[in-house]
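Colleague: have a look at this fold, sequence not included:
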């Protein structure tokens, strides 16, 4: 997919030009021209402090110190890491405070590529013999796709994974067998129909998809055309997804007022919840459910077997202009190590590595999944994302609006999608005009 350069202030462009233009002649830039040290050599560049920005990965200062800075310093005593609280890369660049590394979510990587921040890590990967096959394939595919031309503008340190959490007590109450380790959306829909009922004056809900946009991406439907110019919501794939949604919405008792995608499992009246495993983990820790519960794999489309919730991950990128590339590389290598990944996983940040032993250590420090069927969630793989677009944030809300129109106002699917597409394109055009 093509990308159009986003509008950045003249001050930011000046900062980028100054930083990148001078790096070749600066002491930091000179090290690029010197012969690279052997990959097996320890870091010998002397004491250095690396500035790290967090952009949408949710790293707390406590987590940063314990699971990033300390492991790096243990292996490389001369490297100190500092986390900045500034979330705007534009402000950092304009002030001349370029972070050496950025911890960034896959949803925000494109914005950093647009301003020319990250360097291609392929040479570093070859030099240090980084085994990329250890990483979840969908993650590598997404990085290469959004980066263009196979460049690797980041290496992951954490990810999320879809899961199905269910209330065993409600299944037992109504004499319905628990979900299998893997279920299709059609099977999930059937369970929802059987469990959604009024009983003893209480309305019970079987379950629904928790996110319309994730459902669309899981099915491989792109919301923007190939030229990245306009929204496209009226494809056969979009209609197929909305047809599935409509079958949920027509279950008697499921839609209540404006609530059409119930997600509050903790209330005890919702039987199933599809969500991210990290969200389930934090929810269980906070609410301590009073009912018996367990896990199954995220539901899949029969046309796309074994592909669950779309891939979602966090990565570290390295600045093109940093004077401390050698130190930055050691950070990436440390964070991909088995030791660092196991520690992060135990603390509740799922590993992007395919190693089942590390994955099964997820959140053990909090004892969240003891005795639960955690292994079931890994029987489905993350779905590759079908699109990356600079218009994503503008277009996506209109699809949520379309789902509400179908659920609450009983609008025809074709009409709802066509109207949402028209509104999205008007909003995109307005934004495009504002940037000219």
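Modeller: Received, thanks. Here the structure is a predicted model, which is why all the values come from computation and not from measurement. Numbers count the residues shown, from 1 in each chain.
Colleague: rest of the way, CA atoms for contacts and neighbours
Modeller: Noted.
Colleague: tell me, how many residues neighbour residue 313?
Modeller: Residue 313 has 22 neighbours, counted by other CA atoms under 10 Å.
Colleague: OK, contacts around the closest residue in space to it that isn't next to it in sequence?
Modeller: Leaving aside its sequence neighbours, residue 313 sits nearest to residue 159 (CA to CA, 6 or more residues apart in numbering; 3.8 Å). By CA atoms under 8 Å, 6 or more residues apart in numbering, the contact set of residue 159 is 311, 312, 313, 314, 349, 350, 351, 352.
Colleague: report the two of these separated the most.
Modeller: 311 and 349 (14.4 Å; CA to CA).
Colleague: neighbour count: those two, which is higher?
Modeller: residue 311 (24 against 21).
Colleague: just checking, the more buried one touches residue 383?
Modeller: Yes: distance between residue 311 and residue 383: 5.5 Å, which falls inside the contact criterion (CA atoms under 8 Å).
Colleague: identify the contacts common to those two.
Modeller: residue 138.
Colleague: next up, a structure to set beside the first:
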């Protein structure tokens, strides 16, 4: 508070103040009589600053960004405004740079960061954190380790939220066939035995035990198996990958399943689980939990992502969404301040409300109540998020190319068009050809 202008005191008032000071007991710290209180000067009002926030994809308008995160930044730092730019046309980073784009913040993911670094938009926030006395202790160690892994020796940015995988199940189908409900901490072998018990033909309807909605079980594999090495060579034709893919392929080879390409791929699996309700268990992103508020009527629950004997107690790799502060920005201090607002507890709880994973060590999901997320009332909500994430594989520009081929090998094995050994060998050859073509086109 600013000091008021001093006025000359009347003698009677001076006598009263001295008497009051002398009569005060010594229970606290006292100033010497006659010593003036210097007061506290108000902090200078920050100059207005506009941050250019770049979203490198399309389909995420400014209104949604502000609702999800931008408003929390402005609430904490009113002097900051956001110039939001999304890549609506899918332009290359090089074309955007040529057009004059100079972002102060870039949203990216662990699998997309390599493209950001390629054009020189990366940045190390280590010094910014030290300057602002920022404590990383509140962040989930696996998430922080993941961000450090994308650019070894640096801290590439601050996290926003995490996407992960979870195992959902239809309680009515378990009841129908007298199968005990799933529990946290199960292994894939245990889940496989459950799937076998449920898969059957009954009353003219085929009931299936298990399905996967997304191919992310490959990119987020819980053994942290690499698909591309530092020399841009595909490296997934290995025994480890064979065992990992075989773990999931066996679910579709249970007698009576009747696997087809349509049934295996994500959209149909989701319909069988949510609409037809003939699929008992479904692996999908945790943010896609059924919502009664949207008219999705199903008696469901969720358990932690099952584990493998080769890496017990470990969930999938996190799909980390984080913000980079480019080294080319001249507003890095303000950008760092903005990001700290996203990491505060209330904002993280808001992410959880929409089904996104918190990046905090103590996830608000564990204590979130039905008054905050009515669709999670009575659900095992804490298991939407793993206790321990698997280590991230080393980022590479061609991860997507290689992971796509691994998925093709998985499909070939499930559908019986190739044995798994052949399928992985062919897929690796195809991946290397595709990578070589892309490398040649860059020359």
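Modeller: Perfect, I can see it now. Just so we're clear, the structure is a prediction, and the values are computed from it rather than from any experiment.
Colleague: what TM-score comes out when they're superposed?
Modeller: Overlay of the two chains. TM-score (TM-score structural alignment, normalised by the length of the first structure): 0.83; 392 aligned residues with a CA RMSD of 2.4 Å.
Colleague: need the contacts of residue 159 of the first structure in a markdown table with distance to residue 416 of the first structure and secondary structure, can you?
Modeller: Listed next are those as a markdown table, based on distance: CA to CA, whole Å; DSSP: H, G, I helix; E, B strand; the rest coil:
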| residue | distance to residue 416 of the first structure | secondary structure |
| --- | --- | --- |
| 311 | 27 | coil |
| 312 | 28 | coil |
| 313 | 31 | strand |
| 314 | 34 | strand |
| 349 | 38 | coil |
| 350 | 37 | strand |
| 351 | 39 | coil |
| 352 | 37 | coil |
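Colleague: tabulate those residues in JSON lines, adding columns for distance to residue 175 of the first structure.
Modeller: Output for those, formatted as JSON lines (distance: CA to CA, whole Å):
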{"residue": "311", "distance to residue 175 of the first structure": "35"}
{"residue": "312", "distance to residue 175 of the first structure": "36"}
{"residue": "313", "distance to residue 175 of the first structure": "38"}
{"residue": "314", "distance to residue 175 of the first structure": "41"}
{"residue": "349", "distance to residue 175 of the first structure": "36"}
{"residue": "350", "distance to residue 175 of the first structure": "34"}
{"residue": "351", "distance to residue 175 of the first structure": "37"}
{"residue": "352", "distance to residue 175 of the first structure": "38"}
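Colleague: all strands for the stretch 1-150 of the second structure, in order.
Modeller: Using DSSP state E, counting those that start in this stretch, the strands of the stretch 1-150 of the second structure run over 49-55, 80-86, 105-109.
Colleague: tell me which of those sits most buried.
Modeller: Stretch with highest mean neighbour count among the strands of the stretch 1-150 of the second structure: strand 105-109 (a mean of 23; mean count of other CA atoms under 10 Å).
Colleague: that strand packs against which elements?
Modeller: Where contact means 3 or more CA pairs under 8 Å, 6 or more residues apart in numbering; DSSP states H and E, strand 105-109 of the second structure is packed against strand 49-55, strand 319-324.
Colleague: tell me who's in contact with the residue nearest the centre of the first structure.
Modeller: By CA atoms, centre = their mean, the mean C-alpha position of the first structure lies nearest to residue 312, the distance being 2.3 Å. Applying CA under 8 Å, 6+ apart to residue 312 of the first structure gives the contacts 105, 106, 139, 159, 160, 161.
Colleague: nearest to residue 210 of the second structure among the helices and strands packed on strand 105-109 of the second structure would be which one?
Modeller: Comparing those by their distance to residue 210 of the second structure (CA to CA), the top pick is strand 319-324, with 22.9 Å.
Colleague: mean shift between the closest one and the first structure?
Modeller: In the superposition with the first structure, the average deviation recorded for strand 319-324 of the second structure is 1.2 Å (mean CA distance after the TM-score superposition for the first structure).
Colleague: what range does that strand cover in the first structure?
Modeller: Counting by TM-score structural alignment, strand 319-324 of the second structure falls onto residues 312-317 of the first structure.
Colleague: three-state assignment of the aligned partner of the residue nearest to residue 313 of the first structure in the second structure?
Modeller: Taking TM-score structural alignment, residue 159 of the first structure has residue 162 as its aligned residue in the second structure. Secondary structure state of residue 162 of the second structure, per DSSP: H, G, I helix; E, B strand; the rest coil, is strand.
Colleague: what about residue 162 of the second structure, distance to residue 363 of the second structure?
Modeller: Between residue 162 of the second structure and residue 363 of the second structure the computed distance is 11 Å (CA to CA, to the nearest Å).
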